[in-house]
Structure formats: C-alpha cells, structure tokens
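J.: Any chance you could fold what I've pasted below:
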Amino acid sequence: MAAKVQPIEVNIGIEEGDRKAIAEGLSHLLADTYTLYLKTHYFHWNVTGPMFQSLHQLFETQYTELAIAVDDVAERIRTLGYPAPGSYSEYAELSSIKETRGVPKAEDMIRLLVEANEAVVRTARATFPAVEKASDESTADLLTERMRVHEKAAWMLRSFL
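T.: Here you go, the predicted structure:
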C-alpha cells in the first residue's frame, strides 16, 4: 500500500491569506476572460453584413489571444496554491459579463464586445489592491498585460463604430 502523498506548502513569499485574496480576484478575471472568449468566438461564427470580413478576422484574432489568456490566468491561480474555476456555472457566478442570446447585428456585437473588454479591465484593476498589498509582482505583471490587451481591443472595436 502506497503512502499518502501530502501536498507541499506554497512558500513564495506571499502569505496564505494574501494568496487567497489574489486567487479570488483572479478567479473573477478568469471568469470574465472565458466569458469574453466565448462571446467573441460566438460573434465570429455569426457575424454578417458589409463588415463581415473585417470583423470575422478581428474576432478570430481576439478569441485566439483570449484562449491563451485563459490558460495564463488559470495557471497563476494554481501557482498561488488554489484551484482554478472551470465550469460554466462557476463562470456565470463569477463573471461581470452577461452572456448574449440570439444573434445581434454586427454593430451591436461590436458594442457588446467593447463593453465586455472594458469590464475585463475593471475586473483586473479591482484585483490590484490585494496584489500590491502582497508585493506580488508576478500577478501585477499579468494584470497589467491583461489590461493593456483589453484596452487596446476595446479601442480597435470602437473604431468600427
């Protein structure tokens, strides 16, 4: 009979309570990012009209980047010693972005994606106080990059309106 393996404590210079607070903030960011990924991919499949080609390509570029971001955020949560949420029901509870039912017109898709990208920025920004309190430069770097990407995505989408 094999001995039970005990998990090794995380000792990266960030107190457990701080790691927990950061992981909770990142869980909201993960849910927002995944919800935006799904919405962007959905719009990529269903966009029509005179802007079809441009939007179809832009949405693909954006959802491809989001797929990588989801993994980066989830892995940071794991690095901090906590499980990353991964079910639709958890994402629905944690996300500040609402799903879109039905197929909106292209301009409405653009507006919804601008709003969703800006929501991700606000979620990332809301996580900074816990990150700064713990001097967690690794998570600060991740949040800064996510904010930069989503601010730029919102700007690019807004330019279509």
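
J.: C-alpha only now, for contacts and for neighbours.
T.: Fine.

J.: tally of neighbours for T127?
T.: As a burial measure, T127 scores 22 neighbours (other Cα atoms under 10 Å).

J.: just checking, V47 touches L55?
T.: Yes: assessed by Cα atoms under 8 Å, V47 is found in contact with L55 at 7.3 Å.

J.: Which is the succeeding secondary structure element to the longest helix belonging to the chain?
T.: Using DSSP state H, we find that the single longest helix of the chain is helix 16-46. Heading C-terminal from helix 16-46, the first helix or strand you meet, by DSSP states H and E, is helix 52-79.

J.: Can you spell out which helices and strands pack onto that following helix?
T.: helix 16-46, helix 137-158 (3 or more Cα pairs under 8 Å, 6 or more residues apart in numbering; DSSP states H and E).

J.: Mind putting the ones you listed into JSON lines with distance to V73 and mean neighbour count?
T.: Putting the helices and strands packed on helix 52-79 into JSON lines (distance: least, Cα to Cα, whole Å; neighbours: other Cα atoms under 10 Å) gives the following:
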{"stretch": "helix 16-46", "distance to V73": "6", "mean neighbour count": "22"}
{"stretch": "helix 137-158", "distance to V73": "8", "mean neighbour count": "17"}
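
J.: And this one, please, so the two structures can be compared:
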Amino acid sequence: MKSTPQANIDALNTVLSQTFRLYVQTHGYHWNVEGHNFRQLHEVFEAQYQNLWGALDEIAERLRIQGTYAPGTVADLMSKAGPEDAPAQSAEEMVAKLIAGHDALADTLRGAITTAGEAGDEVSVGLLTDRLEWHEKELWMMKAGTR
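T.: So this is what the prediction gives:
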C-alpha cells in the first residue's frame, strides 16, 4: 500500500468530523421539533440522521484503509469539526440551520474531493462525490420547502 498524503487524511478527518456534528444536530432536531409541520419534519430529520450515521462508518473505514486511525472520541471529532452552532428553537430555525450545515459540509466535500484527486485516491473521490450528491439533493429539497 502506498503512503497516503497527510492532506488527504486531514480532509477525510474533517469530513468525518463535520458529518458527526451535523448528525448530532439533526438527531437533536428530530427529537425536539414542534409545530404544524411536526410529522413531516420529524420524518425528514430521521431520514437525514440515519443517512449521516451510515456515512460516518464509511468515512471512518476509509481512514482506516488509508492506514490511519479515525478519531475515537467525541472531543476529538468535535475539535476537527469547527465551532458548534447554538441550538434552534423553532422548526423554521432548525431547517435554516440544517441548510447552513449541509451547505458548509458540501463546501468541505468539494475541497476534500480535490485533495483526494490530487493524492490519486480515486476511491475516496468516489465516496466523497456520493456524499456531496446526497447533501446537494437534501439542500435542494429543504430550500424548496422554504419558498
């Protein structure tokens, strides 16, 4: 196995950490959403957090395949994820904050795809591109519901 550039490992760690943060945020919103769109948003948030949860394992396993360890503690993940957002109180604010979270992660994914491509890591490019596709679709759907 060839050596993986540190920039590629760092990019995967950032994607993993930001995915974890968005997972926790989305799951919390699933638990706490209220209002006239409760059932719809409760189901949307559940589908999102389940997808994010599955992605965590895929990304962490990709790090292991690269020959490095994935972050093993919440503190380690959060230190690489960036600042945590203040909790939202209303359903509208929850959706707005999730739009911002998916947007930020999509930007991170675009950079990570470039980094993986430069490293010749086609498998990570594929994984990250699939993740970007999912986030862009979720963004489209959430933004369409706010118009």
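
J.: The helices and strands packed on helix 52-79 of the first structure: which one's closest to D108 of the first structure?
T.: Proximity to D108 of the first structure (Cα to Cα) singles out helix 16-46 among those, at 10.2 Å.

J.: The residue most central in space within the second structure: what's it in contact with?
T.: By Cα atoms, centre = their mean, the second structure has its centre lying nearest to T19, at 2.7 Å. By Cα atoms under 8 Å, 6 or more residues apart in numbering, T19 of the second structure lies in contact with 52, 55-56, 105.

J.: so can I have a markdown table of the residues you listed showing neighbour count and distance to Y23 of the second structure?
T.: Shown next, in a markdown table, are the contacts of T19 of the second structure (neighbours: other Cα atoms under 10 Å; distance: Cα to Cα, whole Å):
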| residue | neighbour count | distance to Y23 of the second structure |
| --- | --- | --- |
| L52 | 24 | 6 |
| A55 | 20 | 10 |
| L56 | 18 | 9 |
| L105 | 24 | 11 |
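
J.: Now render those residues as TSV, adding distance to A70 of the second structure.
T.: Below are those laid out as TSV (distance: Cα to Cα, whole Å):
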residue	distance to A70 of the second structure
L52	16
A55	13
L56	10
L105	18
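
J.: What remains of those residues once you look at the first structure?
T.: Checked against the first structure using both residues aligned by TM-score structural alignment, their matches' Cα atoms under 8 Å, these keep these contacts: 52, 55-56, 105.

J.: Pick out whichever of those residues sits closest to E46 of the second structure.
T.: L52 (9.9 Å).

J.: so what corresponds to that closest one in the first structure?
T.: In the first structure, L52 of the second structure lines up with L66, judged by TM-score structural alignment.

J.: Roughly how far does the residue nearest to the centre of the second structure sit from F38 of the second structure?
T.: 24 Å (Cα to Cα, to the nearest Å).

J.: Repeat that for G120 of the second structure.
T.: Taking Cα to Cα, one finds G120 of the second structure at 45 Å from F38 of the second structure.

J.: List the residues that contact the corresponding residue of the second structure for L80 of the first structure.
T.: Matched to the second structure by TM-score structural alignment, L80 of the first structure sits across from Q66. Residues near Q66 of the second structure by Cα under 8 Å, 6+ apart: 3-4, 9.

J.: Out of those, which are shared with the first structure?
T.: Shared with the first structure, among those: I9 (both residues aligned by TM-score structural alignment, their matches' Cα under 8 Å).

J.: out of the contacts of Q66 of the second structure, who's nearest A91 of the second structure?
T.: Checking those one by one against A91 of the second structure (Cα to Cα), the nearest turns out to be I9, at 35.9 Å.

J.: Return the residue of the first structure aligned against that closest one.
T.: Matched to the first structure by TM-score structural alignment, I9 of the second structure sits across from A23.

J.: ok, the closest residue to its match other than its chain neighbours to D18 of the first structure distance?
T.: Of all residues not flanking A23 of the first structure in the chain, I77 sits nearest, at 5.2 Å (Cα to Cα, 6 or more residues apart in numbering). I77 of the first structure sits 12 Å away from D18 of the first structure, taking Cα to Cα as the criterion.

J.: what's stretch 140-154 of the first structure aligned against in the second structure?
T.: Using TM-score structural alignment, stretch 140-154 of the first structure pairs with 125-139 in the second structure.
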